[in-house]
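Undergrad: Build the 3D model from these lines:
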Amino acid sequence: MTRIVAHRGSSSSWPEHTRAAFRQAIADGADGLECDVRLTAEGVAVCWHDATVDRTSDGSGPVLDHTIDELRGLDVLGGARVPAHLGRAGQQVLTLAELVEMATDAGRPLTLAIELKHPAPYGWRAEDVVLDVLDRAGWVDGRIGDVDVSLMSFHPGSLAHLASRVDGRVLMPLLDLLDPATVGDVPPDVAVDLLAESVAMVDSGAAGGVGPSVAYVRAHPDRVRRWSEAGRVVRAWTVDTADDLDVCRRAGVGEVTTNDPAGLRRLL
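TA: The predicted model follows:
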């Protein structure tokens, strides 16, 4: 059975990373919730993808220059009217601790997939903050009650840092094809080395899971299938069409991350 993880919540229904998007994902029957983490000015782990607030709010500037209260004062709904049961306007920006609580309060088994973003101006500090949040929530052996936690990153250094405090079973390198459009600020030769390190972590079993893009699955279906058969948790992203879902299932992918969990559930 293919498991469905909601990419930044049900982000085809409500703006990404909002309380509304995550609550909708739970209501849509998603098997898991995926989020990105950035640090605020006072060092709070907040659910946010970009390094700046410009794309997903009416504000501007780095997330790191905003306190959590300042972030909650921004319009992250784009003017959308949200039903009361999905949270008021000022409740839409979530800390990681609040998302953990939402997941544990769901009353059923869920996966919580947390991505650490890099490059970051604070080095590996976000990794330590995330682990502190999970420790306070009472996680043991990668679980908090009915919630399984996985920690993801495109940067193998992030995962190596986490490995000093957690079991490798909860770690998941993220993989994509090396396209100049996706490498970003990382020099191409560095990107090649980082990808090779991440693949080696999966091959060796140092990481218990792997998160390939759909493009990566298309390019390397046999490799992805070998990982699945070796017992790695394979969670592909971002799967929103019947064709992408078929590619993943034929490669033995067990979990898919999607913007539209309700729609993918219908396809399944």
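Undergrad: drop to CA atoms for contacts and neighbour counts, all remaining ones
TA: OK.
Undergrad: Could you check how many residues crowd around residue 66?
TA: Each residue near residue 66 was counted by other CA atoms under 10 Å, and the total is 19.
Undergrad: doesn't residue 39 make contact with it?
TA: No. With contact taken as CA atoms under 8 Å, residue 66 and residue 39 are classed as non-touching, separated by 9.2 Å.
Undergrad: Residue 16 - nearest residue in space that isn't next to it in sequence?
TA: Nearest residue to residue 16, sequence neighbours excluded (CA to CA, 6 or more residues apart in numbering): residue 8, at 5.2 Å.
Undergrad: how many other residues sit next to the one you found?
TA: What residue 8 shows, counting by other CA under 10 Å, is a neighbour count of 28.
Undergrad: wait, isn't it in contact with residue 14?
TA: No. Under the criterion of CA under 8 Å, residue 8 lies out of contact with residue 14, with a separation of 9.8 Å.
Undergrad: one more to put side by side:
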Amino acid sequence: MTTQRIFCLLIAAVLGTGCSSRPNTAPDARLVEHLPLIVAHRAGTADYPENTLLAIDAALRNHADMIWLTVQLSHDGVPVLYRPADLSANTQGSGPVAQKTFAELQQLNAGWNFKQPAENSAYPYRSRQMPIPSLQQALKAIPPSTRVILDMKALPAPPQAHAVAKILDATRRWDDVLIYSTDDTYQQAFASHPHARLFESRDNTRDRLASVALAQSCPAPPSPGTWAAFEYQRKVAVVETFTLGEARSQVSAKFWTPDAMRCFASRGKVNVLVIGAETAEDYKAVACLGVDAVLVDSPEKMKTLKQHMEQPLRCP
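TA: Model prediction:
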């Protein structure tokens, strides 16, 4: 492959464009009838204290189509909603979630460090008890008509997968729950649960997107009905190896392109969730790509954005 061709492919990955010597002709505009679903990230981490029942209630009131919740396991085996590695990030406590019983976690305030977005010095929830909820409490607050995505954070995977499966069995919520994790061991951990519906491995999604962008190949497209998720824009390092060393280039790449979407759908319909397209410009761009859902931090902001966006959407 020539140096010019390699450079062209790298630019294509960064800008989300094609790599062609043919003149660029603008096709007629087309109409998109259905805008991507809004997925409330950690139930709306920018609007209210994340992964709390208050945030879940607000996300539902702001018409979020799906709720993304982060799950860890308490010391006594209860699946709870909390994301950071240490309790000090969001609460007045400290240490890992796994070192506290569920009763002890209930004594902490999950909104302790949440600042009002418009008032950087204000901590409006320090005077209000806001315990870390269990997964069972969260599912009780979310109607079955709203799909839930559970992001698995704790390791090792098998104990948490088993505990979550018990809750989904007891609540009969397998049909409206999807399982996601950045760690591939959860794929194996849920393999013994036939009702579990998992996102494709993040490693597989990332490798395929990189292959489309840099090699114009589409290895092992997902099976129809699969859910796949990856960031709309991601900082990556391009490493070129020489005999006498290597050189690195830092780029901000957009991997979701028309070519990528065609690759993912080449065996049949695949559900694509894009992480982090929260401006009007980015939301319109991914809508025109045909993605199914967008993970956002502020359902409140996105509700307003969608209300003011033309429908059907005119796409180039």
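Undergrad: Got a TM-score for the pair?
TA: Put the two chains on top of each other and the TM-score (TM-score structural alignment, normalised by the length of structure 1) is 0.77; 235 aligned residues with a CA RMSD of 3.0 Å.
Undergrad: State the distance from the residue nearest to residue 16 of structure 1 to residue 238 of structure 1.
TA: Applying CA to CA, to the nearest Å, one obtains 11 Å for the distance of residue 8 of structure 1 from residue 238 of structure 1.
Undergrad: Give me the common contacts of those two.
TA: Common neighbours of residue 8 of structure 1 and residue 238, counting by CA atoms under 8 Å, 6 or more residues apart in numbering, are residue 259.
Undergrad: list the contacts for residue 111 of structure 1?
TA: 5, 31, 32, 33, 147, 148, 149, 150.
Undergrad: State the distance from the second one to residue 262 of structure 1.
TA: When distance is defined by CA to CA, residue 31 of structure 1 is 11 Å away from residue 262 of structure 1.
Undergrad: and what of the fourth one?
TA: When CA to CA is applied, the distance between residue 33 of structure 1 and residue 262 of structure 1 equals 13 Å.
Undergrad: Between the two, point out the one with more neighbours.
TA: Neighbour comparison, residue 33 of structure 1 and residue 262: the larger count goes to residue 33, with 29 against 22 (by other CA under 10 Å).
Undergrad: Tell me which residues touch residue 143 of structure 1, please.
TA: By CA under 8 Å, 6+ apart, the neighbours of residue 143 of structure 1 are residue 149.
Undergrad: And residue 70 of structure 2? What does it align with in structure 1?
TA: Structural correspondence for residue 70 of structure 2 with respect to structure 1 (TM-score structural alignment): residue 36.
Undergrad: Checking my notes, its match in a strand, right?
TA: Yes. With DSSP: H, G, I helix; E, B strand; the rest coil as the criterion, residue 36 of structure 1 is part of a strand.
Undergrad: so what's it closest to, chain neighbours aside?
TA: Here the residue nearest residue 36 of structure 1, using CA to CA, 6+ apart, is residue 115, at 4.7 Å.
Undergrad: which SSE is the one you found in?
TA: In the assignment (DSSP states H and E), residue 115 of structure 1 maps to strand 110-116.
Undergrad: which residues in structure 2 does that strand match up with?
TA: Per the alignment by TM-score structural alignment, strand 110-116 of structure 1 matches residues 146-152 in structure 2.
Undergrad: Which residue ranges of the stretch 51-200 of structure 1 form strands?
TA: Counting by DSSP state E, counting those that start in this stretch, the segments of the stretch 51-200 of structure 1 that form strands are 110-116, 143-144, 147-153, 171-175.
Undergrad: As JSON lines, these with distance to residue 59 of structure 1 would be great.
TA: Formatted as JSON lines, the entries for the strands of the stretch 51-200 of structure 1 read as follows, by distance: least, CA to CA, whole Å:
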{"stretch": "strand 110-116", "distance to residue 59 of structure 1": "23"}
{"stretch": "strand 143-144", "distance to residue 59 of structure 1": "34"}
{"stretch": "strand 147-153", "distance to residue 59 of structure 1": "26"}
{"stretch": "strand 171-175", "distance to residue 59 of structure 1": "29"}
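Undergrad: Most tightly packed of these?
TA: Burial among the strands of the stretch 51-200 of structure 1, expressed as mean neighbours by mean count of other CA atoms under 10 Å, is greatest for strand 171-175, which shows a mean of 26.
Undergrad: List the residues that contact the aligned residue in structure 1 for residue 108 of structure 2.
TA: The equivalent of residue 108 of structure 2 in structure 1 is residue 74 (alignment by TM-score structural alignment). By CA under 8 Å, 6+ apart, the contact list for residue 74 of structure 1 reads 57, 58, 59.
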